[in-house]
Structures are given as structure tokens and as C-alpha cells.
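# Below: sequence and its predicted model.
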Amino acid sequence: MANLPSLDDSTFDEAIKSSGEPVLVDFGATWCGPCRQLAPIVEGIAKDYAGKLKVFTVDIDAAPKSAQRFTIRSVPTLILFKGGEKVGQVIGLVPRDKIIKQLGL
């Protein structure tokens, strides 16, 4: 998983709803190979969009309610939130340029 701040079921809603910036959440798991491959890409996005985008990770095993709430059936899954609402999603190990384009960053 990415070397970014992580959220769990108790911190998820507050982090998403209180942010004045869009929030990108990387749903993954420690046992997931593609999640580990995606981590440096997500970290790069966090660095490049610092001040314009907040980026967090969620371990689906440690936050099962959050994963279930957003119907995470495959990891890695990236979800973009604006104003606390889900506005975009990317599923799977996807190249950086496709993530940027698909999420409209």
C-alpha cells in the first residue's frame, strides 16, 4: 500500500467530508500485488497535486465497512470525492496518465 495517510472505518467520513479539496482514496490490501505496484503511482499523484488534492489509503481488511459501503469488489480501486461525494472511480492497476484522465485531475 502507498506510503500515505491511511483511513479506517472510524476516520473515513470525517476526512472525506471535512476536506475543502478533492480527496483521492486508494482502496487496497497488504496482500495485493497490483496494489503494491500502484502505490508509487498514487504517491506521485499525491506529490504532484499537493495543495490541490488530498490522497489517502484504505486497507479493505482494516476498514471493511468503508469497503462494503463503496462496493469495493476488486483492489486496487481509486475513488475521487469532491464535496464529500463520489465523483469518479478507477479499478485495477492502471497507468498514471489513464488515472489522471479518467478522474479529470
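The structure has been received and is ready for your questions.

# Going by C-alpha atoms from here, please, whenever you check contacts or count neighbours.
Fine.

# Would you map the strands across the chain?
Using DSSP state E, the strands of the chain run over 6-7, 23-28, 54-59, 77-82, 85-91.

# Return the list of helices and strands in contact with the first one.
This means strand 6-7. strand 54-59 (3 or more Cα pairs under 8 Å, 6 or more residues apart in numbering; DSSP states H and E).

# Structure two is appended below for comparative analysis:
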Amino acid sequence: MTAKATSESTWQQDVIDAEGPVLVDFWAEWCGPCRMVGPILDEIQSENGDKLTVLKLNVDENPNLAMEYQITSIPAMKVFKGGQVETTIIGAKPKVALEKDLAAYIR
């Protein structure tokens, strides 16, 4: 199962009003490390979809959200719960490291 895309038009529904924790992957087509993290996040989504929703936000197509959440380097991942940012993860990491960062949400 691959992570679903979100955008400025669906942000409120997808992220702010979501029931459980939502990890948003801020990425762009041209970003090599983002392309490395993508498949890892897809795996985390398929293994933990009942506990954590993984969404992708293209920063080039949604610059207002990238600005609002102060995304200065990508890949950047933020976990939202109850509409608020709870955790921020910056940079490409191997699956084990990402799972450790997300342990509070996927255990």
C-alpha cells in the first residue's frame, strides 16, 4: 500500500481533522533523498496503517503549506495528532531509524 498524496485543498480533512496520528512526508520530485525515503514510508504505511496514516505532500505544488510548517529542507516528515505537530523528522533515514523515531505511534 502506498502513501496517499495530500494537498492544500484536502489538508484540513486529511491532516487537521484526522482521527489518529498522521505522518506527512514533505517531498519534491527533484529530491533524491526523498525518493529514497518514499518506499520506506510506503512499507511503514502498509505494516502500520491501522495505527498511523502516511501522507505525501509535494512542496513544489503546495508552497503555502511548506511555508506554514517552515519546511526549509526536504525530506522532512511531521507527525500530526489532533491537528498539531507532535514530532518532526528531518532527512532521509533507514527504515530501522524511522521506525525508532515513530515508535510512539506504531508500537
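Okay, I see it. Remember, it's a predicted structure, so these values are computed and weren't measured experimentally.

# tm score of chain vs chain?
Overlay of the two chains. TM-score (TM-score structural alignment, normalised by the length of structure 1): 0.91; 103 aligned residues with a Cα RMSD of 1.1 Å.

# picking that back up, would you reformat the strands of structure 1 as a markdown table and include mean neighbour count and distance to residue 37 of structure 1?
Compiled in a markdown table, the strands of structure 1 are given as follows (neighbours: other Cα atoms under 10 Å; distance: least, Cα to Cα, whole Å):
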| stretch | mean neighbour count | distance to residue 37 of structure 1 |
| --- | --- | --- |
| strand 6-7 | 20 | 17 |
| strand 23-28 | 26 | 11 |
| strand 54-59 | 23 | 14 |
| strand 77-82 | 21 | 13 |
| strand 85-91 | 15 | 13 |
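
# May I see those arranged in TSV, with distance to residue 103 of structure 1 as well?
TSV is the format used below for the strands of structure 1 (distance: least, Cα to Cα, whole Å):
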stretch	distance to residue 103 of structure 1
strand 6-7	20
strand 23-28	9
strand 54-59	13
strand 77-82	7
strand 85-91	6
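
# right, so of the ones you listed, which gets closest to residue 36 of structure 1?
For residue 36 of structure 1, the closest of those is strand 23-28, at 8.6 Å, according to Cα to Cα.

# Good, we can wrap up now.
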